[in-house]
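Trainee: dropping a prediction and its sequence here:
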Amino acid sequence: MHFTTRFQWGFLLTTIVSVIACTNNDIDPNATAGTVSKGDADFTKYVAVGNSLTSGYADGGLYRDGQLNSYPNILAGQFKSVGGGDFIQPLFTTEQANGTGYIRLKKLPASATSLPTFDTTKTQLAVRSLSSTGGVLYTKFTGTNQNLGVPGIRIADVLRVGYGSKEGNPYFERFLDDQAAATTYLQYISTNLAGATFFSCWLGNNDALGYATSGGVGAENETRGLTSVSLFTTNFTAVMSKLTENNRKGVVIGIPNVVQTPFFTTATAQIKTLLQAQGIPGLAIQSKSAPGGVKISGDGDYFLLSIAPVLTSFITRGVGLSAANPIPDQYVLDASEVQTLTSRINSFNGIMKAQADAKGVAYVDPNSALNQISSATGLVQSGITYTGSYLQGGVYSLDGIHLTPAGYALMANEIIKGINAKYNATVPQVNPANYRRVLLQN
């Protein structure tokens, strides 16, 4: 098999058609018009519980601009029109605006044989030291907090003692005094719910995401494995019992279908197109479900975006050209693993919806909007079409999984629609055109 230069770089280059910041300021025609009302809800003090999506994580990092455009902050701004109060987030300071560091797009490709330029320079970071195990520790933010989003946290971790220690999750460790290292995330939730009248809960994504992004590597309940249904049920029930104490109202958001994100679809689509153009049926990939542990890639198999940095080396060494030299498992999520992943996500979402229904709170399925975004026609709001394409689609950030500010605004609108329907409220939606998409840095 022969692979051309076009194959080496094509899948990245063809995704970069237009990278723009939105400047359309039309009013969203789907936004609530007329009199606004809180309905049966009380938004006086809103607390958001969740993971990286809740924190505003984007472009492979957590930084101030992302935090300011988190969906909870967007929601809190809309809640103010119906009696909501101030919303305190654990913001990085302007002096440490780059937070943990993040990917920035600096330059589009100059030709069909060149690559886009990504800047990962780590300046203005909120790094204070390293842990004894060599992990990065971030500048502390202790005290009152209403955005409890912790990147990386799973439902499996919410009762884990020491999860916020210097050897635990650095995003959670950042929230705790050194004396409180043994505090569990559920205990942290409890402390910060004091006086809260409304909550949002978007947890559970990471109980499936680690398995997906590692190519199906990892045993059940391990960091990179799928959380067991029994552990998920036990821990999510505990979280919901705490959140809904004293008949507190709120909203639960389900887990997205992660394989529709650009992290899974970008390389898959482009490699498939280029193989077909050259009459190549597929590449040899490792597969735990295949006889002998190797198969030829086909429909239902996903090449991960993480293959991009090593693709040239693979081609040079003939990786993927024979069963004796297959593409390693961690770069492919095969059809069997996708089936396992989908089944487990469906189970998790069933548990979450059942709990929300039992507690009488709103439940929002994010896939209602995300499926439309990933469709051939995309999702149109305010005359702008949002798609699931990498870079130019407007919804997903440079890491291919987390959202842009415009993407978070779209999700905020979905959440507002769910809240309005459940609580007979008329909280106004936002205009996503007022929020940037992927931005080309100067």
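Mentor: Good, I have the coordinates.

Trainee: rest of the way, CA atoms for contacts and neighbours
Mentor: OK.

Trainee: look up how far G300 lies from G293.
Mentor: With distances taken as Cα to Cα, to the nearest Å, G293 is found 17 Å from G300.

Trainee: how about the helices in the stretch 201-350 of the chain?
Mentor: 206-213, 229-243, 262-277, 311-316, 335-359 (DSSP state H, counting those that start in this stretch).

Trainee: ranking those by burial, who's on top?
Mentor: When the helices of the stretch 201-350 of the chain are scored by mean count of other Cα atoms under 10 Å, the highest mean neighbour count falls to helix 206-213 (a mean of 25).

Trainee: so what does that one touch, helix or strand wise?
Mentor: helix 335-359 (3 or more Cα pairs under 8 Å, 6 or more residues apart in numbering; DSSP states H and E).

Trainee: helix 229-243 and the helix it packs on, what's the angle between them?
Mentor: Here helix 335-359 runs at an angle of 30 degrees relative to helix 229-243 (axes from the mean of the first three to the mean of the last three Cα atoms, to 10 degrees).

Trainee: hmm, S52 is touching G149, no?
Mentor: Yes. The pair S52 / G149 is scored as a contact, 6.0 Å apart, by Cα atoms under 8 Å.

Trainee: settle it for me: which of those two has more neighbours?
Mentor: Each of S52 and G149 has its neighbours counted (other Cα atoms under 10 Å); G149 has more, 28 against 23.

Trainee: contacting residues for the more buried one?
Mentor: Neighbour list for G149: 48-55 [criterion: Cα atoms under 8 Å, 6 or more residues apart in numbering].

Trainee: another structure for you, compare them:
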Amino acid sequence: MKKILISTVAVSALLLTVSCKTDFDRDVSSVVVTSGNADFKNYIALGNSLTAGYRDGTLYSDGQNESYPSMIAKQMQLAGGGAFKQPMMPNNVGGFTNLFNASGGTSFYGKLTLKVVDGALSPVPSAPGADLDNVTAGRPYNNMGVPGARVSHLLAPGYGNPAGLMTTPKTANPYFVRFASSTTTSVIADFIQQQPTFFSLWIGSNDALLYALAGGDSTIEPLTPPTEFATYYNLLISQIATTNAKGVIANIPSVTSIPSLTTIPYNPLTVAVLGQGSVEAGNANIDALNAQLYGPLNQILTTLGAGDRIKPLSKTAANPLLLKDESIADLGAQITLVAANSGNPTLVALAPYLGATYGQARQAKAGDLVPLTTKSAIGSNATLPPTVPTSLAARGIAYPFEDKYVLTSTEVAEVNSAITAYNQTIKAAADAKGYAFVDANAKMVQLNATSGIQFDGVKYTATFVTGGSFSLDGVHPTGRGYAILANEFIKAINNKYGSTLPFVNVNTYSGVTFP
């Protein structure tokens, strides 16, 4: 059988042509696969959902079987590596039926699948597959990826205590509850207990990602300060170093360039959208909104020197969403005063509401990012005072989206600045300890390029659904996306430790499934 091997010093003479974005499929079956100066007998993978094989909005068995650590482990087994056990989910759907959120519904749905909704293909969550189970009896597990974990969580005692799932705030994670060795242990303690001979570590994305997906609302998910990130990350590395295992660590991709934040445009309000498919109805709605809200607000804001915040809606161009931006000056009091003295009975009556609601309102602009999850909220009804027309209740259209629905350009800059600092910490740790290093951020840049990444004639990009590399949640890779990442880890391992682990064949893994 043909083997796929990446370029190393040992086999460089065998490879005649190389493309920087194309993996190799040259037959090198005569080359002996070796471990170099690494020891793969007990490989343990540390990380979050990306390590666990999470995709399509949940963790399920097919995704776990195509996790990048399991792919790497199979190649390691060709060079003396041992068995690689994962805490497998009990079904191929995922989710937990018995974990509830504040409104009484489950917080953990089953996997997303593509279905036809209102004439278009849309990802739809499945019902959760089963109650939260416990697989402690099958320990130890080589894949210790814990979906949702931040860096600090890997160090936290009790992160696998079921009682912590009921506290406010929660102090435990159901995915670690499933396989933690005790209720008092930490992820890193269970890792050290296994005495790995080799490890991979990919952690830190959630320290920025969760904040970004929450629209920059720190009351929902905070952005970890870079100094705090460095403290926790370096402490984690120091704990890993006590095992004397060799390993590979990866940095954090730009979370603001993933499909979950780049697919929905900042200006989705076309005539068709505002008329729910009817151009005539859309034009009528635009006329009404301009008369009742956009026109008067523009006039008021113009007198205050802020007329660019809100402009009348267009019938010929796509219109931006309406949002609240907490980084701009609050003109609420001035809006109330101008409206109250306008002489317009409608504005006089609405004056207090206009000031309270639109003081920091503006239309979205290029550079603002709209999470995929916000799509279903566009046009949803906000709660209004009884004196305010219900026509002004549509979120993102007449009522400004709250902070959690849109990541503003200011917040985007904040996230990217934090990730830059995080990645400096990660690279410094890799250099200081002599670990192999994966520049996952650079790979994300390649995926976002028009040319994408080529593997054996197949092109992969970061385009949602059709790009092939991201699953239906727009955050986590498909099986093929994980294979691309596995090859990056393998490349780094070979280059650092002189091993000759072969690449995995990206195209043999799964992509997006269409109905």
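Mentor: Perfect, I can see it now. The shown structure was predicted, so the numbers you read here are calculated from the model rather than taken from an experiment.

Trainee: out of the helices of the stretch 201-350 of structure 1, nearest to L159 of structure 1?
Mentor: Comparison of those against L159 of structure 1 by Cα to Cα identifies helix 229-243 as nearest, at 7.2 Å.

Trainee: where in structure 2 does the closest one align, residue-wise?
Mentor: Residues 226-240 of structure 2 are the counterpart of helix 229-243 of structure 1, counting by TM-score structural alignment.

Trainee: what about the matching stretch, how far off from structure 1?
Mentor: Aligned to structure 1 and superposed, stretch 226-240 of structure 2 gives a mean residue distance of 2.0 Å (mean Cα distance after the TM-score superposition for structure 1).

Trainee: and for that stretch, what's in contact with it?
Mentor: Residues contacting stretch 226-240 of structure 2 (Cα under 8 Å, 6+ apart): 151-152, 154-155, 188, 192, 207, 418, 421-422, 425-426, 429.

Trainee: go with 6 Å
Mentor: 152, 418, 421, 425 (Cα atoms under 6 Å, 6 or more residues apart in numbering).

Trainee: okay, the helices of the stretch 201-350 of structure 1 in CSV with distance to Q78 of structure 1 next?
Mentor: Below are those laid out as CSV (distance: least, Cα to Cα, whole Å):
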stretch, distance to Q78 of structure 1
helix 206-213, 28
helix 229-243, 21
helix 262-277, 29
helix 311-316, 45
helix 335-359, 23
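
Trainee: nearest to T387 of structure 1, out of these?
Mentor: helix 262-277 (10.2 Å).

Trainee: check which helices and strands the closest one sits against.
Mentor: strand 302-303 (3 or more Cα pairs under 6 Å, 6 or more residues apart in numbering; DSSP states H and E).

Trainee: contacts only, for the nearest residue to T270 of structure 2 once chain neighbours are set aside.
Mentor: Closest residue to T270 of structure 2 apart from its sequence neighbours, by Cα to Cα, 6 or more residues apart in numbering: A318 at 4.6 Å. Residues near A318 of structure 2 by Cα under 6 Å, 6+ apart: 267, 269-270.

Trainee: ok, now G511 of structure 2?
Mentor: G511 of structure 2 touches 468, 478-480, counting by Cα under 6 Å, 6+ apart.

Trainee: which two from the contacts of G149 of structure 1 end up farthest apart in space?
Mentor: A48 and S52 (11.7 Å).

Trainee: with distance to L59 of structure 2 added, can I get the contacts of G511 of structure 2 in JSON lines?
Mentor: Output for the contacts of G511 of structure 2, formatted as JSON lines (distance: Cα to Cα, whole Å):
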{"residue": "G468", "distance to L59 of structure 2": "19"}
{"residue": "T478", "distance to L59 of structure 2": "12"}
{"residue": "G479", "distance to L59 of structure 2": "13"}
{"residue": "R480", "distance to L59 of structure 2": "16"}
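
Trainee: list buried residues within those residues.
Mentor: 468, 478-480 (16 or more other Cα atoms under 10 Å).

Trainee: which of these fall within helices?
Mentor: 479-480 (DSSP state H).

Trainee: farthest pair within the buried ones among the contacts of G511 of structure 2?
Mentor: Using Cα to Cα, the buried ones among the contacts of G511 of structure 2 span at most 9.2 Å, a distance reached by G468 and G479.

Trainee: just the contacts of A318 of structure 2 now: which is nearest N161 of structure 2?
Mentor: N267 (44.4 Å).

Trainee: give the contact list for that closest one.
Mentor: N267 of structure 2 neighbours (Cα under 6 Å, 6+ apart): 318-321.

Trainee: go with 10 Å
Mentor: 317-322, 363-366, 368, 370 (Cα atoms under 10 Å, 6 or more residues apart in numbering).
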